[in-house]
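Chemist: what follows is a protein structure lacking sequence information:
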């Protein structure tokens, strides 16, 4: 925990040294490829600062995993939807801490060629996060986040990522997440800020 807080503080400090950049935008939409261990698919997410330093967030991911073993074929779908509310705390001209609370809905369905009934399950839970976003330059952003998630069971997750803008509004993002169950998540895609 202390190492995570130290890395968040370091990111904020790094961002504060580049006065030509602005605050990171909390008004954006993005989408792309996502992978959670053996599952892969697509994700769409966004954020909107509807009043000063308060924002809404939301995301949707659709993932799939197909297994074939000894003639048994299993197809599993995983759909994850979130909606949240966050608070922005600027710490310099180019960096902000944020706190966020999200509701999570997780839908799982699985079918196989064994003739057994299909499996469907739905769970909901929550996630509490704190993070920092910092603009290194006017077109390069880095961020880190620490989250506590509780759906099937409680877990802690650390996220590292970055956005590289190709124009004033359009860019690319890459992100890596790992939780204390050693689940690895990779996200890559296109981002648009407004």
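Modeler: Right, received. Where do you want to start? These numbers were taken from a predicted model, which means no experiment stands behind them. Numbers count the residues shown, from 1 in each chain.

Chemist: for the rest of this, base every contact and every neighbour count on C-alpha atoms.
Modeler: OK.

Chemist: which SSE is immediately downstream of the helix or strand containing residue 13?
Modeler: Residue 13 is part of helix 2-16 when elements are defined by DSSP states H and E. Using DSSP H and E, the helix or strand that directly follows helix 2-16 along the chain is strand 28-36.

Chemist: ok, structure two:
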């Protein structure tokens, strides 16, 4: 009798496990490499590389909070007035937000979110034989997006969002788009790739995500 009851329990649990695997998760942490590509002819269309971390957590049946932080930098070497010189550019960007998600079908969700985004920029000029000079600036902006997120298959996930990014007088408002996907190795671990674009900036990110 115990064996029959155990077999029945396992069979009953199997559809639930498969169903869970077919739904997207809003509880995850991830980290990886990121690159900003700026369309700026004056600076030769600079690309700056670095890393990022990101996380999301459900605080209700259809509401999640999320946060992220990215850091990119690039160093230029040259000469100034006959002296060896270097210029290092750094950009670190934290963000915090809250999102809403609503099922549209068994595998597709409608999503909407708002976030606070801060861009911190630092430039450091070093010239041999002289004290280095540093210049810093920052911008606070708000972003709102709507989109869809779903699972084309049990081991894949995709999302697309569009919205608006505005920093008031410090950062003129602009449309922003986001396209990404994930390939799962297991129900927990997956490889994530994402592209975000606004104005003359394109940010590409590749990382590893742990969903729970």
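Modeler: Thanks, I have it. If you're wondering where the values come from, they're calculated on a predicted model, not measured in any experiment.

Chemist: so which bits of the helix holding residue 13 of the first structure are buried?
Modeler: Across helix 2-16 of the first structure, burial judged by 16 or more other Cα atoms under 10 Å covers 5, 8-9, 11-13, 15-16.

Chemist: over to stretch 60-79 of the second structure?
Modeler: Taking 16+ other Cα under 10 Å as the basis for neighbour counts, the residues of stretch 60-79 of the second structure that come out buried are 63-73.

Chemist: now it, how far from the centre of its chain.
Modeler: What separates the centre of stretch 60-79 of the second structure from the centre of its chain is 7 Å, taken as Cα atoms, centre = their mean, to the nearest Å.

Chemist: and stretch 68-84 of the first structure, by the same measure?
Modeler: 19 Å.

Chemist: what residues of that stretch count as buried?
Modeler: Neighbour-count burial for stretch 68-84 of the first structure, counted by 16+ other Cα under 10 Å, picks out 76-84.

Chemist: all strands for the first structure, in order.
Modeler: Ranges of strands in the first structure, per DSSP state E, are 28-36, 39-51, 54-69, 72-90, 95-112, 119-135, 140-150, 154-165, 170-179, 184-193.

Chemist: what's the fifth one packed up against?
Modeler: Just to be clear, that refers to strand 95-112 of the first structure. Under the contact definition 3 or more Cα pairs under 8 Å, 6 or more residues apart in numbering; DSSP states H and E, strand 95-112 of the first structure sits against helix 2-16, strand 72-90, strand 119-135.

Chemist: ok, average deviation of that strand from the second structure?
Modeler: Taking mean Cα distance after the TM-score superposition for the first structure, the mean distance separating strand 95-112 of the first structure from the aligned residues in the second structure is 0.8 Å.

Chemist: in the second structure, what residues pair with that strand?
Modeler: With TM-score structural alignment applied, strand 95-112 of the first structure matches the range 108-125 in the second structure.

Chemist: burial count for the spatially closest residue to residue 37 of the first structure that is not a sequence neighbour?
Modeler: Spatial nearest neighbour of residue 37 of the first structure, excluding adjacent residues (Cα to Cα, 6 or more residues apart in numbering): residue 184 at 5.7 Å. A total of 15 residues lie near residue 184 of the first structure under the criterion other Cα atoms under 10 Å.

Chemist: which other residues reach stretch 111-123 of the second structure?
Modeler: Residues from elsewhere that reach stretch 111-123 of the second structure, judged by Cα atoms under 8 Å, 6 or more residues apart in numbering: 87-102, 134-149.

Chemist: scratch that, stretch 22-36 of the first structure is what I was asking about
Modeler: For stretch 22-36 of the first structure, the external contacting residues (Cα under 8 Å, 6+ apart) are 40-49, 55, 61, 63, 90, 93-96, 133-135, 138, 141, 183-194.

Chemist: out of those residues, which end up buried?
Modeler: Among the contacts of stretch 22-36 of the first structure, those buried by neighbour count (16+ other Cα under 10 Å) are 40-49, 55, 61, 63, 90, 93-96, 133-135, 138, 141, 185-193.

Chemist: re the thing from before, for the buried residues of helix 2-16 of the first structure, give me a markdown table that also has distance to residue 149 of the first structure.
Modeler: Formatted as a markdown table, the entries for these read as follows, by distance: Cα to Cα, whole Å:
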| residue | distance to residue 149 of the first structure |
| --- | --- |
| 5 | 18 |
| 8 | 19 |
| 9 | 22 |
| 11 | 23 |
| 12 | 24 |
| 13 | 27 |
| 15 | 28 |
| 16 | 30 |
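
Chemist: so what touches stretch 37-47 of the first structure?
Modeler: Stretch 37-47 of the first structure is contacted by residues 26-35, 55-65, 183-185 when judged by Cα under 8 Å, 6+ apart.

Chemist: if we use 6 Å, what do you get?
Modeler: By Cα atoms under 6 Å, 6 or more residues apart in numbering, the residues outside stretch 37-47 of the first structure that reach it are 26-34, 56-65, 184.

Chemist: before we move on, what about stretch 178-188 of the first structure?
Modeler: Taking Cα under 6 Å, 6+ apart as the criterion, the residues outside stretch 178-188 of the first structure that touch it are 32-37, 156-158, 173-177.
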